[in-house]
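kindly return the folded structure for what I paste below:
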Amino acid sequence: MPTTRRPASPGAAGHPVPHRVEILVYDGVTLLDVAGPAEVLKEANRFGADYRIVLVSPTGADVTSNLGIRIAVDAAVSGESAPATFLVAGADRYPRARVPQELADAARIPAAVAGRVASICTGAFVLAAAGLLEGKRATTHWQVTHELAVRCPTCRVEPDAIYVRNGTTYTSAGVTAGIDLALALVEEDHGPDVARDVARALVVYMQRAGGQSQFSAPLQGPPPRSPALRTITDRVTANPGGDHSLGALAKHLNVSTRQLTRLFRDELSTTPARYVENIRFDLARALLDQGHTATQAATLAGFPSYESMRRVFARKLSLSPAAYQRRFRNARRAGAG
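As a prediction, the model looks like this:
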């Protein structure tokens, strides 16, 4: 994602115009798809942003979320409001059922005048029904990526991405990925420092890379039971390139290296070094998938050297990083054909 600051448009008196964010809601909408990104944007306002969140529905009527909680709506969708950002939240029903024409139209109208358009999780199905994903790269929750590809044959669906940017169109994976996407939008608008401040304030991951696998190592098993060990795993996941030597991690917890090793073995059936390696391997794969060179991927993922990354790829995949990248590209071309 770009990290340059997006300049605000000057108002009539020379003051910046607030960044209007419209979130499309409707009956059955997933509440976290709405609340997660909204919370990120609201928190960003504490650090200098000026996001104005407006909830819109197809008719302007209040709606009921998937949890049965009533959502008060600010306005009906309109082609005159010209939001800087237009977000479409998802719903469990639309991978199973067709998106109503009224809802597709409600997405299409603001999107035509918005500065950028984004979907959270299965909100991608609404964008697809509105014709807003034609010929574009996109993602959604991994369980329904095949269905999205069927609904939108011209889309290049990326089943393993947390979020995807295609020009001014953004799509994201499962519900918590909406938080990652919102942090990415904040970073695009206000730079990485503000995004990091928001992530710290909300006690969430600093922001996973858009191409990072939905099946990242921390998601492949149960979280640690020990709060101390969870502190370490969160620390590694949030910054894979940091100093995560056994001594440094033990010092962070103020425990012995032997005790930390025992915690990893008892709860995660691995060693601290292997856990760090798995996190870096996962990130390196995502970076290669995004088109970074093997040397860049090794550096950004936190490997000490390209050679150390190559050895890990050879052991796990019996492939070099370059061979993995070629295979990924060939599979992507075949899927798009």
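
going forward, measure contacts between C-alpha atoms and count neighbours the same way
Will do.

what is the subsequent helix or strand relative to the longest helix along the chain?
In the chain, with assignment by DSSP state H, the single longest helix is helix 272-289. Proceeding C-terminally, helix 272-289 gives way to helix 294-301 as the next helix or strand, assigned by DSSP states H and E.

the next helix or strand after that following helix versus helix 272-289: what angle between them?
The helix or strand immediately downstream of helix 294-301 is helix 306-317, counting by DSSP H and E. Here helix 306-317 points in a direction 90 degrees away from that of helix 272-289 (axes from the mean of the first three to the mean of the last three CA atoms, to 10 degrees).

now helix 306-317: buried residues?
For helix 306-317, the neighbour count (16 or more other CA atoms under 10 Å) marks 306, 309, 310, 312, 313 as buried.

same question for stretch 107-127.
Buried, per 16+ other CA under 10 Å, within stretch 107-127: 107-111, 113-127.

want to put them side by side, so please do this one too:
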Amino acid sequence: MVSVGILLFPGFQMLSLSTSTVFEFANLEVEQPFYRVDLVSEEGGPVKSSMGFAIDTVPFGPYDTVLVVGDNEVLDATPGLLSYLQHAVVKSRRVTSACTGSFHLAAAGLLEGRKATTHWYHARAFRQAYPTVRLEEDRIFTVDGPLWTSAGMTACLDLALALVENDLGAEVSREVARKLVIYHRRAGGQSQFSALLDIDPKSDRVQTALVYARQHLQEELSVERLADVAHLSPRQFSRLFRSETGHTPAKAIERLRIEAARLMLESGDHPIDIIARDTGFGDPERMRRAFLRAFGQPPQMMRRALQLQA
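The predicted structure follows:
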């Protein structure tokens, strides 16, 4: 049995507790108590959340996996918490954090020289406080040896699903995500920022068309095809799309393709022509022009910069 200690402290953010449900459904999926999850704190007993109500906990103890939750204000860790983390990184298989929990890992000295991430809103403060940490502020989660860190808020679910995948395989993780009605586990290298969120469609019809587009980027995505997915005429769809998003359908599809191409650039050594093909640009020159419009530099230059940074 894999023991998981979710570490709480006064003022913790409640959303991090949703990670426990991922482990609960993993147990249901494999039809055995594979995970044992405890909510732990320095003293044990009730611990107040950022909402003001308390959650009961047990005192610090040994765990296979330790998960430090985040908070809304980047609260200072107590000496007892820091000492516990310093011992945990030696005794536990994995020490992980969600959201601003990475500040506590860094304060304990666990992240020095390692890569990590945190909530984008607190990234600048993190860099100033811990300049020796290789902060990757545009990541959903990072893994560096036994240390796993996730970005803010719902990214803790991606982290928990990745831990389940690490233990039980991709199929179990995928089934857990489906049962939790999560679209899919985002890859660790995926940006914290989403083109879909930025485009911000309002109606179900436009959202459905955009989700369809993101799932079929390799294919021809004409206005007629998207309008058919949205159950509208092409003229109605174009008018509704622009009024809701401020973009034409073609411009929005280009942004989705750029996002997918950038992720492929960052997450592997795929040839440029393969990236262009798999993201629907068709040819490298068309993708190059789109990158110049979006980033002011071609994909090859972005790749060289990433390699130098690595």
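
what segments of structure 1 are helices?
Using DSSP H, helices in structure 1 cover 31-45, 101-111, 123-129, 145-151, 177-190, 192-202, 227-238, 246-253, 257-268, 272-289, 294-301, 306-317, 321-336.

most tightly packed of those?
Among the helices of structure 1, ranked by average contacts under mean count of other CA atoms under 10 Å, first place goes to helix 123-129 (a mean of 28).

give the aligned range of that one in structure 2.
On structure 2, the counterpart of helix 123-129 of structure 1 by TM-score structural alignment is residues 101-107.

what's the average distance of the matching stretch to structure 1?
Taken over the aligned residues, the distance from stretch 101-107 of structure 2 to structure 1 averages 0.6 Å (mean CA distance after the TM-score superposition for structure 1).

surely residue 276 of structure 1 meets residue 242?
No - counting by CA atoms under 8 Å, residue 276 of structure 1 does not reach residue 242; the two are 9.9 Å apart.

ok, back up a step: so which of the helices of structure 1 comes closest to residue 211 of structure 1?
Of all the helices of structure 1, it is helix 272-289 that lies closest to residue 211 of structure 1, at 5.1 Å by CA to CA.

residue 205 of structure 2 -> structure 1?
Match for residue 205 of structure 2 (TM-score structural alignment): residue 228.

now that match. Nearest residue, chain neighbours left out?
residue 253 (7.0 Å; CA to CA, 6 or more residues apart in numbering).

so that neighbour is in contact with residue 227, correct?
No - counting by CA under 8 Å, residue 253 of structure 1 sits too far from residue 227 to count as a contact (10.6 Å).

okay but the match of residue 205 of structure 2 is in contact with residue 254, surely?
No - under the criterion of CA under 8 Å, residue 228 of structure 1 is not in contact with residue 254, lying 10.0 Å apart.

show me what residue 127 of structure 2 aligns to in structure 1.
Applying TM-score structural alignment, one finds that residue 127 of structure 2 aligns to residue 149 in structure 1.

hang on, the earlier thing: state the span of structure 2 onto which the longest helix of structure 1 is aligned.
Using TM-score structural alignment, helix 272-289 of structure 1 pairs with 249-266 in structure 2.

need the contact partners of the matching stretch.
With contact meaning CA atoms under 8 Å, 6 or more residues apart in numbering, stretch 249-266 of structure 2 is reached by 189-191, 194-196, 199, 210, 213-214, 217, 221-223, 238, 241-242, 270, 275-276, 279-281, 287, 290-291, 299, 303, 306.

quick revisit: got any residues that touch both of residue 276 and residue 242 of structure 1?
Residues touching both residue 276 of structure 1 and residue 242 (CA under 8 Å, 6+ apart) are residue 236.

and the residue nearest to residue 228 of structure 1, how far is that from residue 262 of structure 1?
Residue 253 of structure 1 sits 14 Å away from residue 262 of structure 1, going by CA to CA, to the nearest Å.

check residue 91 of structure 1 too.
Separation of residue 91 of structure 1 from residue 262 of structure 1 (CA to CA): 43 Å.

now residue 254 of structure 1
From residue 254 of structure 1 to residue 262 of structure 1 the distance is 14 Å (CA to CA).

quick check: residue 58 of structure 2 touching residue 9?
No - using CA under 8 Å, residue 58 of structure 2 is not in contact with residue 9, being 11.7 Å away.

got any residues that touch both of these two?
In terms of CA under 8 Å, 6+ apart, residue 58 of structure 2 and residue 9 are both contacted by the residues residue 41.

more neighbours: those two, which one.
More crowded of residue 58 of structure 2 and residue 9, by other CA atoms under 10 Å: residue 9, with 25 against 17.

the more buried one -> structure 1?
With TM-score structural alignment defining the correspondence, residue 9 of structure 2 maps onto residue 26 in structure 1.

ok, back up a step: distance to residue 172 of structure 1 added to the buried residues of helix 306-317 of structure 1, as JSON lines?
Below are those laid out as JSON lines (distance: CA to CA, whole Å):
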{"residue": "306", "distance to residue 172 of structure 1": "30"}
{"residue": "309", "distance to residue 172 of structure 1": "28"}
{"residue": "310", "distance to residue 172 of structure 1": "30"}
{"residue": "312", "distance to residue 172 of structure 1": "29"}
{"residue": "313", "distance to residue 172 of structure 1": "27"}
